[in-house]
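In: Got a predicted model here, sequence first, then my questions.
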Amino acid sequence: MELKNAVALVTGANRGLGRHLASQLVERGAKVYAAARRPETVDLPGVTPLRLDVTDEESIRKAAAIAADTTLLVNNAGLSNGASLFTGEVDAVRAEMETNFYGPLVLTRAFTPVIEGNGGGAVLNVLSVLSWAHPAALGSYAATKAAAWALTDASREELAPRGIAVSALHVGYMDTDMAAHVPADQKSDPAEVAALALRGVADGLPEILADDLTRRVKKGLAVAPGAA
């Protein structure tokens, strides 16, 4: 996909990876809707702030009506609240699934006719190495990313005839608020991840692996659970 003169909507664009994605899209010559629940927190030059709550279907419908020239949807907004699958509050688990799975699903459903009507384009889903690795301590979050991985693969097949390519970005820890507790030497630079992701979208890659950890885990998918 040619990113120059593309029209992108980036969710969670007010901070972290989403902010870098929005900024770099502007640098590439794209028009960018920088979506956030509180658009007043978007401080990037050259973007159009847009109010959007990915857990609110009415908010999504309004965003699709406003951003009616979109050709690239970036499902970046995410939630990790540390919920335990079996000792945490079920509502906390549900909140992660609403943000990380249902949010991209409903957004993609809303923007598919928009992107198709604009001549086609692409969807980028920001996933995780935890789409494939499911440690108990992050069981709820991992379950949502595994579900989003399945959503991405199914979407790719279903949307291809409508002229919409679907890419998945899988990444481990990044130097963002979500991974503030992780040692710095274990985290990727989100600016570099954003650049890698956008190159992947431009090249039409179905899957973008952002770091060595993610590549190792992907290679080990055929290993039986619990095996060395």
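Out: Thanks, I have the structure now.

In: Please count neighbours and contacts with C-alpha atoms only from this point.
Out: Noted.

In: pretty sure Cys32 belongs to a helix, no?
Out: That one is not Cys; residue 32 is Val. No: counting by DSSP: H, G, I helix; E, B strand; the rest coil, Val32 is not found in a helix; it is strand.

In: Help me confirm that it comes into contact with Ala22.
Out: Yes: if you go by C-alpha atoms under 8 Å, Val32 and Ala22 touch, sitting 6.5 Å apart.

In: what is in contact with the two at once?
Out: Residues touching both Val32 and Ala22 comprise Val10, Val47, with contact defined as C-alpha atoms under 8 Å, 6 or more residues apart in numbering.

In: More neighbours: which of those two?
Out: Ala22 (31 against 27; other C-alpha atoms under 10 Å).

In: contacting residues for that one?
Out: Neighbours of Ala22 in contact, by C-alpha under 8 Å, 6+ apart: Val10, Ala13, Val32, Ala34, Val47.

In: Distance of Ile66 relative to Leu124?
Out: For Ile66, the distance to Leu124 equals 20 Å [C-alpha to C-alpha, to the nearest Å].

In: Between the two, which has more neighbouring residues?
Out: Leu124 (26 against 12).

In: Touching the helix or strand harbouring that one from outside, list them.
Out: Secondary structure assignment for Leu124, by DSSP states H and E: strand 121-126. Applying C-alpha under 8 Å, 6+ apart, the contact partners of strand 121-126 are 1, 71-76, 104, 108, 115, 152, 163-170, 201.

In: Got another one to weigh against that:
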Amino acid sequence: MDIAGSVALVTGSNRGIGRRFVQQLLKRGAAKVYATARRPELVDIEGVEVLPLDITDQASVAAAAAAASDVTLLVNNAGITTQGSLLTDDLTDVRREMDTHFWGNLGMVRSFAPVIERNGGGAIVNVLSALSWFAYPGSGGYAAAKAAEWNMTNAVRLELTGRGISVQGLHLGAADTDMMAGYEGPKVDPAEVARLSLDGVERGAAEVVVDDWSAGVKASLAEAPERFYAQFA
């Protein structure tokens, strides 16, 4: 699809990758951009229509779908990250991860796919992670939720085939955002993440792998897991 002239909705657009998606969409000539956030007062980008949205609250999702009935491009970016052990820590945070990344984004797809189809078709982007394909100590809840979201992305892509809606899975390692402020390794520019993803939307790509780290993790899936996980020993 063409970004120019599209009507886009971006979740979690008050900061980080979501904010860069909004800026890129405006730069590329989107006719309208709905910038959504749980705290809409934090969205400070000119030229957008701001909507409140909590993707873990189905009533909030339904209200957004009703208000943004002209959407042709949905960017599911909103997310959280928690740390802890799947075996010994309280499971509250793990459930929050799954409620956000799997159930929340599935609810967005279910609510907006009919909207996009009524408007003549378009695209959905699910912002995933290299952690869709691996885990490191302390990342279990996030990694499990992203893995679930990854295969959910594959499943809804199959279901939307023939309905004029492409579905992109977007994978990256660490981005230079507030969420990754404590990470000391290489970080990708979030503006570059948004640019590459929207390039992929325009060519109908089912998957966009942003950085070498994510590409390497994906390639490692064909090998014995002991070889990959030796680096975390």
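Out: Yes, it's here. Because the structure is a prediction, the values reported are computed rather than measured.

In: overall similarity of the pair, as a TM-score.
Out: In this superposition the chains share a TM-score of 0.97, using TM-score structural alignment, normalised by the length of the first structure; 227 aligned residues with a C-alpha RMSD of 0.9 Å.

In: Okay, Gly46 of the first structure and Asp53 of the first structure: tell me how far apart.
Out: 22 Å.

In: who's more crowded, these two?
Out: Set Gly46 of the first structure next to Asp53 and count neighbours by other C-alpha under 10 Å: Asp53 wins out with 20 against 15.

In: In contact with the more buried one: list those residues for me.
Out: By C-alpha under 8 Å, 6+ apart, the neighbours of Asp53 of the first structure are Ala36, Arg37, Ser59, Ile60.

In: Make a markdown table from the residues you listed and add secondary structure and neighbour count to it.
Out: Shown next, in a markdown table, are the contacts of Asp53 of the first structure (DSSP: H, G, I helix; E, B strand; the rest coil; neighbours: other C-alpha atoms under 10 Å):
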| residue | secondary structure | neighbour count |
| --- | --- | --- |
| Ala36 | strand | 23 |
| Arg37 | coil | 18 |
| Ser59 | helix | 15 |
| Ile60 | helix | 22 |
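
In: Reformat those as JSON lines; add distance to Ser80 of the first structure.
Out: Shown next, in JSON lines, are the contacts of Asp53 of the first structure (distance: C-alpha to C-alpha, whole Å):
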{"residue": "Ala36", "distance to Ser80 of the first structure": "17"}
{"residue": "Arg37", "distance to Ser80 of the first structure": "16"}
{"residue": "Ser59", "distance to Ser80 of the first structure": "21"}
{"residue": "Ile60", "distance to Ser80 of the first structure": "21"}
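
In: conserved subset of these in the second structure?
Out: Retained in the second structure by both residues aligned by TM-score structural alignment, their matches' C-alpha atoms under 8 Å are the following of the contacts of Asp53 of the first structure: Ala36, Arg37, Ser59, Ile60.

In: doesn't Arg109 make contact with the last one?
Out: The one in question is Ile60 of the first structure. No: shown here, Ile60 of the first structure and Arg109 do not form a contact pair, counting by C-alpha under 8 Å, at 9.9 Å.

In: ok and the top helix by length along the first structure relative to strand 121-126, angle-wise?
Out: Counting residues, the longest helix found in the first structure (DSSP state H) is helix 139-159. Between helix 139-159 of the first structure and strand 121-126, the angle comes out at 170 degrees (axes from the mean of the first three to the mean of the last three C-alpha atoms, to 10 degrees).

In: helices or strands up against the helix or strand that helix 139-159 of the first structure is followed by?
Out: Sequence-wise, the next helix or strand downstream of helix 139-159 of the first structure (DSSP H and E) is strand 164-170. Using 3 or more C-alpha pairs under 8 Å, 6 or more residues apart in numbering; DSSP states H and E as the contact test, the elements touching strand 164-170 of the first structure are helix 103-117, strand 121-126, helix 139-159, helix 190-203, strand 207-209.

In: again, only this time at 10 Å
Out: Judged by 3 or more C-alpha pairs under 10 Å, 6 or more residues apart in numbering; DSSP states H and E, strand 164-170 of the first structure is in contact with strand 72-75, helix 103-117, strand 121-126, helix 139-159, helix 190-203, strand 207-209, helix 212-219.

In: Out of the ones you listed, which is closest to Ala92 of the first structure?
Out: helix 139-159 (8.8 Å; C-alpha to C-alpha).
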